[in-house]
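Pasting the sequence and the predicted model now:
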Amino acid sequence: MVYELSHYIGGQRVEGTSGRYGDIYDPCAGQVQGRVPFAGADEVRTAIASAEKGQQEWAALNPQRRARILLKFVDLVNQHIDELAELLSREHGKTLADSKSDVQRGIEVVEFSAGAPHLLKGEFSDSVGQGIDVHSLRQPLGVVAGMTPFNFPAMIPLWQSGPALAAGNAFILKPSERDPSVPLRLAELLTEAGLPDGVFNVINGDKEAVDTLLEDPRVKAVGFVGSTPIAQYIYATAAAHGKRAQCFGGAKNHMVIMPDADLDMAADALIGAGYGSAGERCMAISVAVPVGEETAERLIGALQERIKDLRVGPSLDRDSDFGPVVTPMAKERIEGYIASGVEEGAALVTDGRGLKVEGYEDGFWVGPTLFDRVTPEMRIYRDEIFGPVLSVVRADDYEEALRLCSENQYGNGVAIFTRDGDSARDFASRVEVGMVGVNVPIPVPIAYYTFGGWKASGFGDLNQHGADAFRFYTKTKTVTSRWPSGIRQGAHFVMPEGS
């Protein structure tokens, strides 16, 4: 039976009225399991009006009381984490363990955001001039919006909304239409936690909904995570309409394996970082860069042995290492890249095409795929594949490996595996990438540091979560004050000086 979802406006679920819908697939069964309404411009404007009204009440609460509501929300999410993980796995296809991690990493940012009373403190300087004091205030922007991807339907919405709400803003979420059930359930839990109606709204939709949010002057800032072309479009459109924007795009994350690395450790890391979640992660390792021919040969052998033992299966099966990809279009695109790699001369060591899972023959399965002797000119190296495809690009020496990582158009994440502290320190300092791992394959920063890539991976001056999030979701007001002392100063015709 096909289920039908809704929007979430003003503290309740609201049926769509546009008459337009998108399909939600069951990736394991390979069939449509639900429909999600696509909001028209009027529905989006209704959500904005609801957010604008609710934000006034929310901003009037002091930061500590807002934090208490967020902490109650965290408690509710933890109580419902099994339910949320199953919802997520059924629509996305990732394993239950991976889905729980998706929720947990999002909740960590909400927990950090509960420190808003400290994070929103301004500055104060006394006696900057004769009888003059200066202080600054951090105040909410008002209504803000987030557009989030299918691959982390809990984590990214929580990364964006947690700091925004803690700072006193109202938030409108436009989640991916591929797996929207978890965002809608999170909205209900926020209301249950005590969030005023209208402060968190969920609008499902496509470009019409996105453009309405970008063009409406009541929306003061937007956050986006997705592909680079869309990130560029949203960043440019938001700027043209006078909005703040932080937009994060694609990635091509490299892992350098030095000759002195613990090879078993490196191979285990590559298997998890390359094939976990079927490679549908912006921080997945998709390029391995062994330094030296001997290192490359040993690495290929170690990877082949581990790939044989991988279990690709249903997302709700606790024995599955990873599940299907999200849609039939995703499967077709990934298999097209594998064919391209073969055509362009890469050595196909392991072919993940044609995989069938017993009892789920129509699912969107792509098995672990390994290419060797990939070169930078090939499409499988240049483009973000977003699937379980790992490319090995051999480097003659350390400098060539460093150059490969730094010259790629993307600059999201990178890792180096080595036992040598000098090499690691030099790499971390010189590589032109925003997030660096040393013997850590997926260097996603913890909640109180910021997450963000460089070059074509990120657009905007401030990153996600950490202190940057509170800078992004607030505006600074600076107050210069003098209280009458009974001494007449007379008129001044020049700018005041600080001494």
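Nice, I can see it.

Could you use CA atoms for every contact and neighbour count after this?
Fine.

Show me the strands in the stretch 351-499 of the chain, by range?
369-372, 389-392, 410-411, 413-417, 435-438, 454-455, 458-459, 474-482 (DSSP state E, counting those that start in this stretch).

Of those strands, which is nearest A236?
Nearest of those to A236, taken as C-alpha to C-alpha: strand 458-459 at 9.3 Å.

mind listing what's buried in the helix ranked longest in the chain?
Secondary structure assigned by DSSP state H gives helix 41-60 as the longest helix of the chain. For helix 41-60, a neighbour-count test (16 or more other C-alpha atoms under 10 Å) marks 41, 43-45, 47-56, 58-59 as buried.

related to what we said a few turns ago, redo the strands of the stretch 351-499 of the chain as JSON lines? Include distance to I24 and mean neighbour count.
Formatted as JSON lines, those follow (distance: least, C-alpha to C-alpha, whole Å; neighbours: other C-alpha atoms under 10 Å):
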{"stretch": "strand 369-372", "distance to I24": "26", "mean neighbour count": "22"}
{"stretch": "strand 389-392", "distance to I24": "25", "mean neighbour count": "26"}
{"stretch": "strand 410-411", "distance to I24": "30", "mean neighbour count": "27"}
{"stretch": "strand 413-417", "distance to I24": "30", "mean neighbour count": "28"}
{"stretch": "strand 435-438", "distance to I24": "33", "mean neighbour count": "22"}
{"stretch": "strand 454-455", "distance to I24": "32", "mean neighbour count": "18"}
{"stretch": "strand 458-459", "distance to I24": "28", "mean neighbour count": "25"}
{"stretch": "strand 474-482", "distance to I24": "36", "mean neighbour count": "14"}
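
Quick one, which of these gets closest to R13.
Closest among these, using C-alpha to C-alpha: strand 474-482, at 28.7 Å.

Included below, for side-by-side comparison, is a second structure:
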Amino acid sequence: MKQESIEIEKLHYEKLHHFVNGQKTPGQSGRFGDIYNPALGVVVKQVPLASSAEVRQAIGIAQDAFPEWAATPAGRRAQVMFSFRDLIKSHMDELAEAVSCEHGKTLDDAKGSITRGLEVVEFACGISQMLKGEHSGSVARGVDCWSVRQPLGVCAGITPFNFPAMVPMWMFPVAIACGNTFVLKPSERDPSCSLLLGELMKQAGLPDGVLNVMNGDKEAVDTLLTDGRVQALSFVGSTAIGEYIYHTGSAHNKRVQALCGAKNHMVVMPDADMDQAADAVMGAAYGSAGERCMAISVVVSVGDAPADALIEKLLPKLDALKMGPYTHADSEMGPVINPQAKARIEGYIEKGLEEGATLVRDGRGTVVVGSEKGCFVGATIFDHVKTNMSIYTDEIFGPVLSIVRADSYDQAVKMINQHEYGNGVAIFTRDGDAARDFANRIQIGMVGINVPIPVPMAFHSFGGWKRSLFGDHAIHGPEGVRFYTRLKTITSRWPSGIRSGAVFNFKAGGEH
């Protein structure tokens, strides 16, 4: 315990930096934000919060780096991504430690999220194939027509705390591979991983100024939104902020993709394999302490029997769930990000009780021995939840599962379609006809059939519907390439003197 206290004291005085023009850059604003180790419940680092002037300087550096990087052959840009891929794999433990220390998720969870980001890097390695245009020869006599996709310029990304490795890697590798330069504004709650990624990109051979990491808060965000040199902006986070970013950025003539909140439902049909469904709920509802936009936070039981059977199977699993800090090898669920998040989640649990839901398992007051000040919230289950309750309507972003009982399959579909969010959804059933009908009728961007978290592979694109996505493009995959490039179409005619009879030499007395 004494050694742990010494390490905490040492970390408390560590001040982070920005990463600009290929260099670690100290903050100049004089403002700093606190970074918690959520398993300990104490501040361990401080992050500089950039001023508008600092962000504008980084944008200028990215703009200066753009012409040369855009002119770099796509194959050479891909080689940087290949090297970056290898560096991520060789630094996996270091990156996972940075994620877990500041976010709180277990090391296995952290490594899993880094691996999902790595898949997008691997997709970006094939950028030469994705940038191929279309060609039509002889659309008229002597006329050819073709299209190319060209980079936009300076792009920016604003990323959330819950996936400090994966989400940045959903953005900047594709943008940079397409020939753009990039300014990344990671969450000020856990920025160390993004700073490490910037350093690894430099080691991979990326020229200085192509990727810049600026830490900050609303002042930094507003600068990225309003500076005319930023051509496109990607965001992942809450709906309230995402809607603001979309409208503000669009008003300043930027291309914007804003991936926002979610309330993901999992429909459990009477014929579902209940063991499979229970295992799916454990991982999808409580993995990463529920702090992910694709978490299953609502189970819709078609009839009472699936709900009763599911609860019966979940309770012993919850009894066996091991909560603890990431430093314990047997930990299966870590803390939430900070004390404010813990208080907010526990407030929702109290609100659910007030609104009349049945609290089957209460995660409040969870104490982990050795981490008594940690930001732990235990796995929670509400039953008999109604659609007008806040625990149903709102994204809680914590380990709180609501069970809603629907009278019929059609009522379940209608309920989900009427929710304002449309990120992800799942159905568990043995009935192929029901699954096919569900996939076609449900108004949600990503659908799982006996798959609880239907996050697509990197060569497909990720994005929700309704108030879960603002903008016309989903993220990564083919949609990501389209977002970070603009289409140019060329029509060309080269007249032939032989065929046209045109005269190309001067003759006395003739027409010139």
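Happy to help now that I have it. A quick note: this is a predicted structure, and the numbers were derived from the prediction, not measured.

re the thing from before, and for the longest helix of structure 1, what span of structure 2 is it aligned with?
Using TM-score structural alignment, helix 41-60 of structure 1 lines up with residues 52-71 of structure 2.

Also stretch 147-157 of structure 1?
Against structure 2, stretch 147-157 of structure 1 falls on residues 158-168 (TM-score structural alignment).

how long is the matching stretch from one end to the other?
End-to-end span of stretch 158-168 of structure 2 (C-alpha to C-alpha, to the nearest Å): 8 Å.

centre of the chain versus that stretch, how much separation?
Offset of stretch 158-168 of structure 2 from its chain centre (C-alpha atoms, centre = their mean, to the nearest Å): 6 Å.

Name the surrounding residues that touch it.
With contact meaning C-alpha atoms under 8 Å, 6 or more residues apart in numbering, stretch 158-168 of structure 2 is reached by 95, 99, 103, 113-118, 157, 184-191, 193-194, 221, 233-237, 291-292.

let's see it at 6 Å
113-114, 117, 185-187, 235-237 (C-alpha atoms under 6 Å, 6 or more residues apart in numbering).

which residues of structure 1 does stretch 287-307 of structure 2 align to?
So stretch 287-307 of structure 2 sits over residues 276-296 in structure 1, by TM-score structural alignment.

okay if I get the strands of the stretch 351-499 of structure 1 as JSON lines plus distance to E123 of structure 1?
Output for the strands of the stretch 351-499 of structure 1, formatted as JSON lines (distance: least, C-alpha to C-alpha, whole Å):
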{"stretch": "strand 369-372", "distance to E123 of structure 1": "54"}
{"stretch": "strand 389-392", "distance to E123 of structure 1": "49"}
{"stretch": "strand 410-411", "distance to E123 of structure 1": "34"}
{"stretch": "strand 413-417", "distance to E123 of structure 1": "34"}
{"stretch": "strand 435-438", "distance to E123 of structure 1": "30"}
{"stretch": "strand 454-455", "distance to E123 of structure 1": "30"}
{"stretch": "strand 458-459", "distance to E123 of structure 1": "28"}
{"stretch": "strand 474-482", "distance to E123 of structure 1": "9"}
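
In structure 1, what residue corresponds to Y246 of structure 2?
Aligned partner of Y246 of structure 2 by TM-score structural alignment: Y235.

Can you tell me how far that match is from I24 of structure 1?
Taking C-alpha to C-alpha, one finds Y235 of structure 1 at 28 Å from I24 of structure 1.

mind listing the helices in the stretch 51-200 of structure 2 by residue range?
Along the stretch 51-200 of structure 2, counting by DSSP state H, counting those that start in this stretch, helices occupy 52-71, 74-90, 92-103, 107-124, 127-130, 166-177, 192-203.

quick one: which of those helices is nearest V451 of structure 2?
Of those, the one closest to V451 of structure 2 (C-alpha to C-alpha) turns out to be helix 107-124, at 16.5 Å.

check the fit of the closest one onto structure 1 and give the mean distance.
Mean deviation of helix 107-124 of structure 2 from its aligned counterpart in structure 1 after superposition (mean C-alpha distance after the TM-score superposition for structure 1): 0.6 Å.
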